[in-house]
Each structure stands twice: as C-alpha cells, then as structure tokens.
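Asker: model this:
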Amino acid sequence: MAELTEKTSALLDIFGKHAPVQKDGTFSAEAVKETVLEMADYIIANKEECSALKAWMDSHDFWTSPASTRFHGNVKGGLAAHSLMVAVQALRFAPAFAENFSLSKISDNFSFTAEDVFIAALSHDFCKAGTYAMESKKTKDFNGNWKYEPYYKTKSDLRNLGHGGESVLLLLDSMPSLLKNRTVLEAVKFHMGFSDLAPMETYNYSNILQNPLVLLIQLADQSAAQWWDL
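Answerer: Prediction:
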C-alpha cells in the first residue's frame, strides 16, 4: 500500500507540474503529450516496451484523434487528453480504492500496482486512435446563411474486435508482456461496464467485477468524461 501511494503521488506530481488540463476541460495538446510521456518514463519498468508504446502512440494518431464524435472530447487531441484524465482520476482514487478492497473477503485474490493503473487507464480507448475522419456538413448560422461546419465521423472502412477487445489487442502490440497480466487486460476490456458486453459475457460478468482494477478504471473513465467533459 505504501508503494502504491508513493508512486501514484509521484505520477500526480508530474501532472501538476505540467498542468495540461484545466478545470473547465480546456487543455494544451503539447502539454498533454509531454505529461503522458514523462509519466510513462517514470512508471513503466520495461523500458523496451515503454519505447514501443510511445512509438505506437506516435504512429497511430493517438495524439491528434478525438475521444468521440460528439459525446466528450470530440476535438483534435481529445483522445490523449481524455486518456490522461482517466489516468489522473484512477491514480487519485487508487490508494483509497485499494485500502477499501483490502478489507474484503477476496482481497488475497487480486492486487494492482501504480504501473497497472496507469497503463490500463492510458490504453483503455486505444481502439479510437485513428478511427475518425474529419468531414464537413452544410448548416445554417443564426442569420440563415449557409456554411460548412467540420465534424468527426467514424471511418466507413473501420474493422475491429469491439471497443474493449480492440484496445487490448492494440496494447499487446507494443507491450506483449502484459499477456500474463490478466488484471490489466480485464480492466481495459471491460472499462465500459454493462454497456459493452457480448451476450455470453453477461453470464460471468460478476466474476470480472471481483477485479478491483476493472471497477477503478470504469469509475475513472466515467468521472473524466462527465466531470471534465473529456
């Protein structure tokens, strides 16, 4: 618990130093990238995979993609800003979350580290990187004049394995050692909760919820999207 508290605090200090996201949800894309990279360098122990992860984000439009087409973070760079805020929220909640879980009867079955929290939060929406295209539509302004308004639309040729499943696959592309870390993979796969379950997955979903990192990332994702509009 002491190590988790120490490392989450250090990661949050990095966020505070750069101040990439403001209280009103505005953000500096450059500061977001700088913050994420510094946090990754600090917490990811496998430096080869850390480098591969950063290369993946550079080559898959992670830094410029929106977080959605209209629900939250639907601006250039919104995906990276949202992912950072999910990480920040998860890191803020993590020590108290872990302490509370330690009181439960299944506490000996699961554990998570600050590295697990950061990686799961950062990668939970990797499936969105490079999946949107900028288009424009003809609308009228307040004076009744026609104008072209830009908007994001999901690419028509998109193919993936589902929201959480695709993010897991893309994470493993750069960090294959996580194949043995079921705690993180479950947190990424099921970060959408009941809204993104296949019929067969609903039967054993209660087992998935025993993993505290699943619930932590779900809470962090929702609070980042709703409280910061990111």
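
Asker: drop to CA atoms for contacts and neighbour counts, all remaining ones
Answerer: Noted.

Asker: List the single closest residue to D61 in space, sequence neighbours excluded.
Answerer: G130 (5.3 Å; C-alpha to C-alpha, 6 or more residues apart in numbering).

Asker: residues contacting the one you found?
Answerer: H60, D61, F62, S65 (C-alpha atoms under 8 Å, 6 or more residues apart in numbering).

Asker: list the buried ones in the longest helix seen in the chain?
Answerer: Secondary structure of the chain per DSSP state H: the longest helix is helix 78-101. Neighbour-count burial for helix 78-101, counted by 16 or more other C-alpha atoms under 10 Å, picks out 78-95, 97-98, 101.

Asker: what's the answer for stretch 161-179, then?
Answerer: Neighbour counts over stretch 161-179 (16+ other C-alpha under 10 Å) mark 163-172, 174-175, 178 as buried.

Asker: which one of the residues you listed is nearest Y148?
Answerer: The closest of these to Y148 turns out to be H163 (C-alpha to C-alpha; 30.8 Å).

Asker: Any figure for the gap between that closest one and D221?
Answerer: H163 sits at a distance of 14 Å from D221 (criterion: C-alpha to C-alpha, to the nearest Å).

Asker: how about the strands in the protein?
Answerer: Using DSSP state E, the strands of the chain run over 132-140, 146-154.

Asker: what about these, which gets the closest to L11?
Answerer: Comparison of the strands of the chain against L11 by C-alpha to C-alpha identifies strand 132-140 as nearest, at 30.0 Å.

Asker: Need the contact partners of that closest one.
Answerer: With contact meaning C-alpha under 8 Å, 6+ apart, strand 132-140 is reached by 65-66, 69, 146-155.

Asker: next one: stretch 35-50
Answerer: The contact list for stretch 35-50 (C-alpha under 8 Å, 6+ apart) reads 7, 11, 14-15, 18, 20, 54, 84, 114-115, 118, 174-176.

Asker: Now, of these, which are buried?
Answerer: Neighbour-count burial (16+ other C-alpha under 10 Å) applied to the contacts of stretch 35-50 gives K7, L11, I14, F15, P20, K54, L84, A114, E115, F118, S174, M175.

Asker: residues contacting the first one?
Answerer: Right, the one you point to is K7. Applying C-alpha under 8 Å, 6+ apart to K7 gives the contacts I43, A114.

Asker: thinking again about what came up before, from the buried residues of stretch 161-179, which is closest to A2?
Answerer: Using C-alpha to C-alpha, L178 comes nearest to A2 of those, at 23.7 Å.

Asker: Please give the structure of this sequence too, so both can be compared:
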Amino acid sequence: MEINMEENKRRFMALVSECAAGRRGADRLLDWLASTDFFAVPASTRFHLSEPGGLCLHSLHVHDRMVQLMGLLPDPYPERVLSARLVALLHDVCKANFYTVEMRNRKNEETGRWEKYPFYIVEEKFPYGHGEKSAFLVDRYLRLTAEEAMAIRWHMGGFDDAARGGGYAVGNAFDKYPMAMLLHMADMLASHIDEAEREG
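Answerer: Okay, here's the model as predicted:
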C-alpha cells in the first residue's frame, strides 16, 4: 500500500505545532523542514520503510508509540508528555537532505529482462553523527531542554556508534533522563513491530 505523503505531512505539522505551542522557533523549524525532502524520503535505504514518504510515517509511528510509553514514567505531567511527543516526531530530522537516488539494474522475474530502478543511497553532507545531528538541527530553530536533547541524541541506544565503542554515556543518559530510554524503545517498537507488519 502506497504511503499517503500529503496526509502524513499534514498530521506531522499539526502534531509538532501542538507539542511546541508557545515555544519560540517552532514555526521556523516547520518552515525549514518543509523546505527539505523530509516528507518525501524513506526512513532507511533497506531496513524499515525504505520507500518514498517512509521517514515522515516512521516519525508518526514513533510518536504514537511514545504516547503509549509515557504512562510508564512516575510523573507524566502534561508538559512532559508534550515534550516527549515532540522529540519522537523530531528524532530523525538528521535524514532530511540525507539521501540521493541512483539507478541500479535488477532482473524482472516475469520477463527475464534487466531493468533500471531507482535506489536510495546515503549522501551525507554534514557528518555530525546521527542523534547528535538531529538534536543540533532542531536546536538551531527550537531551543531544546536538556532532557529533550539527550533523548534525541541517544535515541539509537546501543546501535549508536559511540555506544558500540564501549562508552557508558548512553547508559548514563538513560539513567538520568528516562525520556531518552523511552524514545529508544518507541523507535524500536515502531521499526520492528509497526513497520515490520507493513513489510510483511
């Protein structure tokens, strides 16, 4: 089933506006995102939602999972819930203007002929890392709290290059900022359950 990019873009923009209501820079952040390819590109080149519009849909899935998970916090007061929903929506903005398309060959099983097809590849223009790049880009427009910055920075959990290097920073961040751990969990649930069901 084809992704409805326009509908997802409208929902994403409305949710960010709702979650960031009253915060300076939210409109500028949304204007910047609208000027990028964020709403049209895949969430990944081959792992999950590797199709046009996948990145925005993935962000919405993570948002919806984060809403469910916020009930696990001891004090999910309304501002904190809005904050958690916001970081879920913005955790992967590092992938805006991140992909390019090249043509590859594959054999058509029905005709036996080779055909060209478009294939997304990563063309990193600003190699700042993954979570840290998203936090940096958001913070240029909308000032993040320490917990929001930590959540976005460490949303990859043990899959982050810095964590694979053997450091303790991700564990320390999860201990000090529970929202960071919940964002990682929401991302994993969206990627491995919601989007796996779509693929299957």
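
Asker: Mind giving me the ChimeraX select for the contacts of strand 132-140 of the first structure, buried ones only?
Answerer: A single ChimeraX command selects the buried members of the contacts of strand 132-140 of the first structure (16+ other C-alpha under 10 Å):
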select :65,66,69,152
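
Asker: separation between the most centrally placed residue in the second structure and G112 of the second structure?
Answerer: The centre of the second structure sits closest to D92, judged by C-alpha atoms, centre = their mean, with a distance of 2.9 Å. In this view, D92 of the second structure and G112 of the second structure are 39 Å apart by C-alpha to C-alpha.

Asker: which one in the second structure is aligned with L122 of the first structure?
Answerer: Applying TM-score structural alignment, one finds that L122 of the first structure aligns to L89 in the second structure.

Asker: correction: V32 of the first structure
Answerer: So, by TM-score structural alignment, V32 of the first structure is matched to N8.

Asker: sorry, back to before: is it possible to export the strands of the first structure to TSV including distance to Q226 of the first structure?
Answerer: Converted to TSV, the strands of the first structure look like this (distance: least, C-alpha to C-alpha, whole Å):
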stretch	distance to Q226 of the first structure
strand 132-140	21
strand 146-154	20
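
Asker: Stretch 35-42 of the first structure against the second structure, how far on average?
Answerer: Following the fit onto the second structure, the mean deviation recorded for stretch 35-42 of the first structure is 1.7 Å by mean C-alpha distance after the TM-score superposition for the first structure.

Asker: and the longest helix of the first structure, what other elements does it pack with?
Answerer: Using 3 or more C-alpha pairs under 8 Å, 6 or more residues apart in numbering; DSSP states H and E, the elements in contact with helix 78-101 of the first structure are helix 2-18, helix 29-43, helix 114-123, helix 212-227.

Asker: what's the angle from that helix to helix 114-123?
Answerer: With axes from the mean of the first three to the mean of the last three C-alpha atoms, to 10 degrees applied, the angle from helix 78-101 of the first structure to helix 114-123 works out at 140 degrees.

Asker: Compute the distance from the centre of helix 78-101 of the first structure to the centre of its chain.
Answerer: Mean-position distance between helix 78-101 of the first structure and its chain equals 9 Å (C-alpha atoms, centre = their mean, to the nearest Å).

Asker: same thing with stretch 26-38 of the second structure?
Answerer: Its chain's C-alpha centre and that of stretch 26-38 of the second structure lie 14 Å apart, by C-alpha atoms, centre = their mean.

Asker: what comes up buried for it?
Answerer: Buried residues in stretch 26-38 of the second structure (16+ other C-alpha under 10 Å): A26, D27, L29, L30, L33, D37, F38.

Asker: quick one: that stretch aligns where in the first structure?
Answerer: On the first structure, the counterpart of stretch 26-38 of the second structure by TM-score structural alignment is residues 50-62.

Asker: give the contact list for R153 of the second structure.
Answerer: Per C-alpha under 8 Å, 6+ apart, neighbours of R153 of the second structure: H130, G131, E132, K133, S134, A135.

Asker: Now check the third one against the first structure: what is it aligned to?
Answerer: Matched across to the first structure, E132 of the second structure falls on G165, judged by TM-score structural alignment.

Asker: Roughly how far does that match sit from L79 of the first structure?
Answerer: G165 of the first structure sits 18 Å away from L79 of the first structure, going by C-alpha to C-alpha.

Asker: helix/strand/coil for E197 of the second structure?
Answerer: The three-state assignment at E197 of the second structure reads helix, by DSSP: H, G, I helix; E, B strand; the rest coil.

Asker: burial measure for it, as a count.
Answerer: Residues lying near E197 of the second structure (other C-alpha atoms under 10 Å) number 10.

Asker: L29 of the second structure reaches L142, doesn't it?
Answerer: Yes - at 6.6 Å, L29 of the second structure and L142 qualify as touching, with contact defined as C-alpha atoms under 8 Å.

Asker: one step back: contacts only, for the closest residue to the residue nearest to the centre of the second structure other than its chain neighbours.
Answerer: The shortest distance from D92 of the second structure to any non-neighbouring residue, by C-alpha to C-alpha, 6+ apart, is to S134 (6.0 Å). By C-alpha under 8 Å, 6+ apart, the contact set of S134 of the second structure is L90, H91, D92, V93, C94, I152, R153.
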